[in-house]
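1. Starting from these lines, generate the structure:
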Amino acid sequence: MSYVSDNPLVAPEAVVVGAGPAGLMAAEALGAAGLSVLLAEAMPSPARKLLMAGKSGLNLTKSEPRPRFDAAYRPRPPALAAALDGFGPEAAMSWAEGLGQPLFIGSTGRVFPRAMKASPLLRAWLGRLDGLGVRLARRWRWTGWEAGGGVGFDTPEGARSLTPRVTVLAMGGASWRRLGSDGAWADRFEAEELAPFAPANVGLAVEWSPLMERHFGTPVKGCALSAGDTSGRGEFVISRRGLEGGGIYAVSRAVREGAELTLDLLPDLSLDEIRVRLARPRGKTSVSNHLRKVLNLDAGPRALLQEFARPLPHDLAPLLKALPVRHAGPRPLDEAISTAGGVRFEALDEGLMLRRRPGSFVAGEMLDWEAPTGGYLITACLATGRHAGRSAAAWARAR
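-> Got it, this is the predicted structure:
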């Protein structure tokens, strides 16, 4: 798709700002409703964050019992619930297959395209939008609302102003600045419409002792993590900057809100079973080797035990079941996979339209919600984009 400066869509009926998953889905809904659509993207190419996510396998959604899926979203106000009810995991899978992308479900319920990458799906999606008459304007950066209901842009040809019947804003959150999600749009909103940005699905900063350097890059598997009312098993990595990976991301909200993080390094063994094994004669074997031999404890967990619990007490069993993690808080916002905060749902009606600006809708990570990785993020971006696009189309038709 390409935008041509003399294209008749210089005065489109609908403008979508942001060509990530939420914006592309909003454009699809508006185009399918018969509206002429201009899709304005600040970056040179669309869906950069989606393409980046696809490098390690594009996790589209999560196949699991619906109550468990719904519980992953916090908060889950009526507008978000309505969006996910209209486009949940099954709908996301059908939609991707409709774009010619065969899927498979992994052992944990995560759903991926068989191609694993995002680029084949994106190409097919852009082709569908082209068929609907959607036009893409690259390097168009939204500058805000203008008098008379217009929307302004900085473009390669200079400042431009459009007066569409409806506008859908889908400019992402405030992480991964280099991919276009910089949160700069927040300056155009009233303070009461916004919840402060905070890192979500983010690693923890740890000031390691020099002894940990040889463990950087070591994966830690099979542990159970607990923080506040959030707990579960997950893999993570010891990195130079701290602790990173899905297991840490799953508890990052609770940790961000002040809960202590503890690790159960041996979740399949009880406290008594661990004590029985540790009581076996050690002889001249080091503590670390004894833990390896009698408990089959890997190098990563053993290193964390030494780092966070020295000097080690005589009774190690309680620490092996609940090792307190000493950290310096979440990594910086721009390193987060996603962001909490953004446009409050109280500032929107159930169709995701801004109460203060009739005809302007908001979707995707601009909204104040969060969820763990594992397919929940992309599904909600697609769902809210579709919901905002359909609501915008209905609002435009009614007028």
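2. hey, let's count contacts and neighbours off CA atoms from now on
-> Will do.
3. what about residue 379, distance to residue 205?
-> As defined by CA to CA, to the nearest Å, residue 379 lies at a distance of 29 Å from residue 205.
4. which one of the two has more residues nearby?
-> The residue with more neighbours, out of residue 379 and residue 205, is residue 379; 26 against 19, by other CA atoms under 10 Å.
5. what sits against the residue lying closest to residue 328 once chain neighbours are set aside?
-> The shortest distance from residue 328 to any non-neighbouring residue, by CA to CA, 6 or more residues apart in numbering, is to residue 205 (5.2 Å). By CA atoms under 8 Å, 6 or more residues apart in numbering, residue 205 lies in contact with 241-243, 327-331.
6. Would you mind checking those for buried ones?
-> For the contacts of residue 205, a burial check counting by 16 or more other CA atoms under 10 Å picks out 242-243, 327, 329-331.
7. Return the subset of the residues you listed lying in strands.
-> Counting by DSSP state E, the part of the buried ones among the contacts of residue 205 found in strands is 242-243.
8. Quickly name whichever of the buried ones among the contacts of residue 205 is closest to residue 143.
-> residue 331 (29.5 Å; CA to CA).
9. Now do the closest one against residue 279, distance only.
-> Plainly put, residue 331 is 39 Å away from residue 279 if you go by CA to CA.
10. Next: residue 40.
-> 66 Å.
11. higher neighbour count, these two?
-> residue 40 (27 against 10).
12. Which of the three states applies to the more buried one?
-> What DSSP: H, G, I helix; E, B strand; the rest coil gives for residue 40 is strand.
13. For it, list the residues it contacts.
-> Applying CA under 8 Å, 6+ apart, the residues near residue 40 are 15-19, 136-141.
14. Widest-spaced pair of those residues?
-> 15 and 139 (14.6 Å).
15. neighbour-wise, which of those two wins?
-> residue 15 (30 against 18).
16. Also this sequence, please, to line up against the first:
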Amino acid sequence: MATGVVIGGGPAGLMAAQEMSRAGLSVVLAEAKPSVGRKLLMAGKSGLNLTRDEAFDRFLGAYEEAAPHLRPMLERMGPETVRAWAEALGQDLFTGTTGRVFPRAMKASPLLRAWLGQLRGGGVEIRTRCRWTGWDGAGLTFDTPGGPTTLHPEVSVLALGGASWARLGSDGAWAEHFDIASFRPANIGIAVDWSDRMAPQFGLPLKAVALTAGGRSSRGECVITARGLEGAGIYALSRELRDHAPLSLDLTPDIPLDRLRHKLARRRRGDSLASHLRRTIRLDPAKRALLMEFGRPLPDDLAPLLKALPVRHHGALPLDQAISTAGGLPFRALDETLMLRDRPGTFAAGEMLDWEAPTGGYLLTACLATGLWAGRAAARYAASFSDSTAR
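-> Sure thing, here's the model as predicted:
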């Protein structure tokens, strides 16, 4: 029986192991941490966003310059296939108002338990506390509790993750073995040096705001934190903000400028500004605090400032705090099957590849899709290798 090793127990690695095992390989999955799926479980704490319910071309567009590389993989395992896969694991799904698809359990643990049961039932051997340290000739070397170990499979799939959330396993240490595109934070908040008067606002959400940076706009919630601003609305602008593009907030995106001016002109005698803003345009305390933080001295014509409030920031928060990372192993180092050009029989998948996408189901879907693609390609390669050896 042909043998295969998968390194990394995240979604991409688990999917690759699944496909290799189904193809008849004897598969060992090596994970450096004491358990697999740690980042998946953390992502599921706020509701596991599996994929998205939207037209394929729109879905593919979220991957921007990586879309041509990922297209065939996402055509094979896109949103509809991900839904079918999760349902086959016993997960009842629903689609939210924004098109995001979740398990009704709203967490990852039931899906992961069912998946691991399926993998073990299919013969996949999972070895934890087994950290890959590189190659010794054709062999894969590992540090394990029992000491250094070397494995010699016919094929291997690397699914080593990006370089954020190191405590969950994605520490980027594998990069020393490759010529990579530098890691950059993606889906990350921005750092802001708040004045002391902002402390009461920490933890408050900013709802119904529009954000603009570097020519790109986003509509979504974010949260004021002691470190800065975080949340989906900010994450969508990660590419621009990590390069320190200026950020502006539209605090009243549903009120056109002329109408806003008209509303603000009708101030009652004796009304404080805070009361006036609350009464006429329903500006909540968090938005009023931001207006005072970044807008003073306030101009007489307040409407343009409310529509484009400049936010002074210092770029992205540290890399390890990012939900995901850009950079990694470039597609030019791989062939169309995701096999390393300079190491035949070794494939790569998941977030260690150089692509990025916003949150909202795009990240997990692409990890699953590249894992499936690499796993199937590895199985085909193993079969051809066995055939040539037999001849």
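17. Filter the contacts of residue 40 of the first structure down to just the buried residues.
-> 15-19, 136-141.
18. so residue 6 of the second structure is in which element?
-> strand 3-7 (DSSP states H and E).
19. Which residue range of the first structure does that strand align onto?
-> On the first structure, the counterpart of strand 3-7 of the second structure by TM-score structural alignment is residues 13-17.
20. For that stretch, which outside residues touch it?
-> 23, 26-27, 30, 35-41, 142, 164-171.
21. So which of the residues you listed sit within helices?
-> Under the assignment DSSP state H, the contacts of stretch 13-17 of the first structure contribute 23, 26-27, 30 to helices.
22. Tell me the one among these nearest to residue 131 of the first structure.
-> residue 27 (11.8 Å).
23. Test my guess that that closest one contacts residue 35.
-> No. The criterion here is CA atoms under 8 Å, and residue 27 of the first structure misses it with residue 35 at 9.4 Å.
24. Tell me which of the two has more neighbours.
-> Taking neighbours as other CA under 10 Å, residue 27 of the first structure and residue 35 compare with residue 27 leading, 35 against 22.
25. What lines up with the more buried one in the second structure?
-> Using TM-score structural alignment, residue 27 of the first structure lines up with residue 17 in the second structure.
26. elements contacting the helix or strand containing residue 388 of the second structure?
-> Here residue 388 of the second structure is covered by helix 362-390, with elements defined by DSSP H and E. Helix 362-390 of the second structure sits against helix 11-22, strand 51-52, helix 67-76, helix 79-88, strand 155-158, strand 346-348, with contacts defined as 3 or more CA pairs under 8 Å, 6 or more residues apart in numbering; DSSP states H and E.
27. so the counterpart of residue 300 of the second structure in the first structure, which of the three states?
-> By TM-score structural alignment, residue 300 of the second structure lines up with residue 314 in the first structure. Judged by three-state DSSP, the three-state class of residue 314 of the first structure is coil.
28. Can you classify the most far-flung residue of the first structure relative to its centre as helix, strand or coil?
-> Among the C-alpha atoms of the first structure, the one farthest from their average position, using CA atoms, centre = their mean, is that of residue 283, at 49.8 Å. Three-state assignment for residue 283 of the first structure (three-state DSSP): coil.
29. Can you tell me the residue that sits opposite it in the second structure?
-> Mapped onto the second structure by TM-score structural alignment, residue 283 of the first structure lines up with residue 269.
30. what about the counterpart of residue 164 of the second structure in the first structure, how many neighbours?
-> The equivalent of residue 164 of the second structure in the first structure is residue 175 (alignment by TM-score structural alignment). Look at residue 175 of the first structure: counted by other CA under 10 Å, it has 24 neighbours.
31. State the distance from residue 175 of the first structure to residue 119 of the first structure.
-> From residue 175 of the first structure to residue 119 of the first structure the distance is 22 Å (CA to CA).
32. Okay, helices next: where are they in the stretch 201-350 of the second structure?
-> For the stretch 201-350 of the second structure, applying DSSP state H, counting those that start in this stretch gives helices covering 232-235, 238-241, 257-264, 273-281, 285-295, 303-307.
33. JSON lines for those helices, including distance to residue 38 of the second structure and mean neighbour count?
-> Below are the helices of the stretch 201-350 of the second structure laid out as JSON lines (distance: least, CA to CA, whole Å; neighbours: other CA atoms under 10 Å):
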{"stretch": "helix 232-235", "distance to residue 38 of the second structure": "21", "mean neighbour count": "24"}
{"stretch": "helix 238-241", "distance to residue 38 of the second structure": "24", "mean neighbour count": "24"}
{"stretch": "helix 257-264", "distance to residue 38 of the second structure": "47", "mean neighbour count": "14"}
{"stretch": "helix 273-281", "distance to residue 38 of the second structure": "44", "mean neighbour count": "15"}
{"stretch": "helix 285-295", "distance to residue 38 of the second structure": "34", "mean neighbour count": "18"}
{"stretch": "helix 303-307", "distance to residue 38 of the second structure": "41", "mean neighbour count": "20"}
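34. No further questions, thank you.
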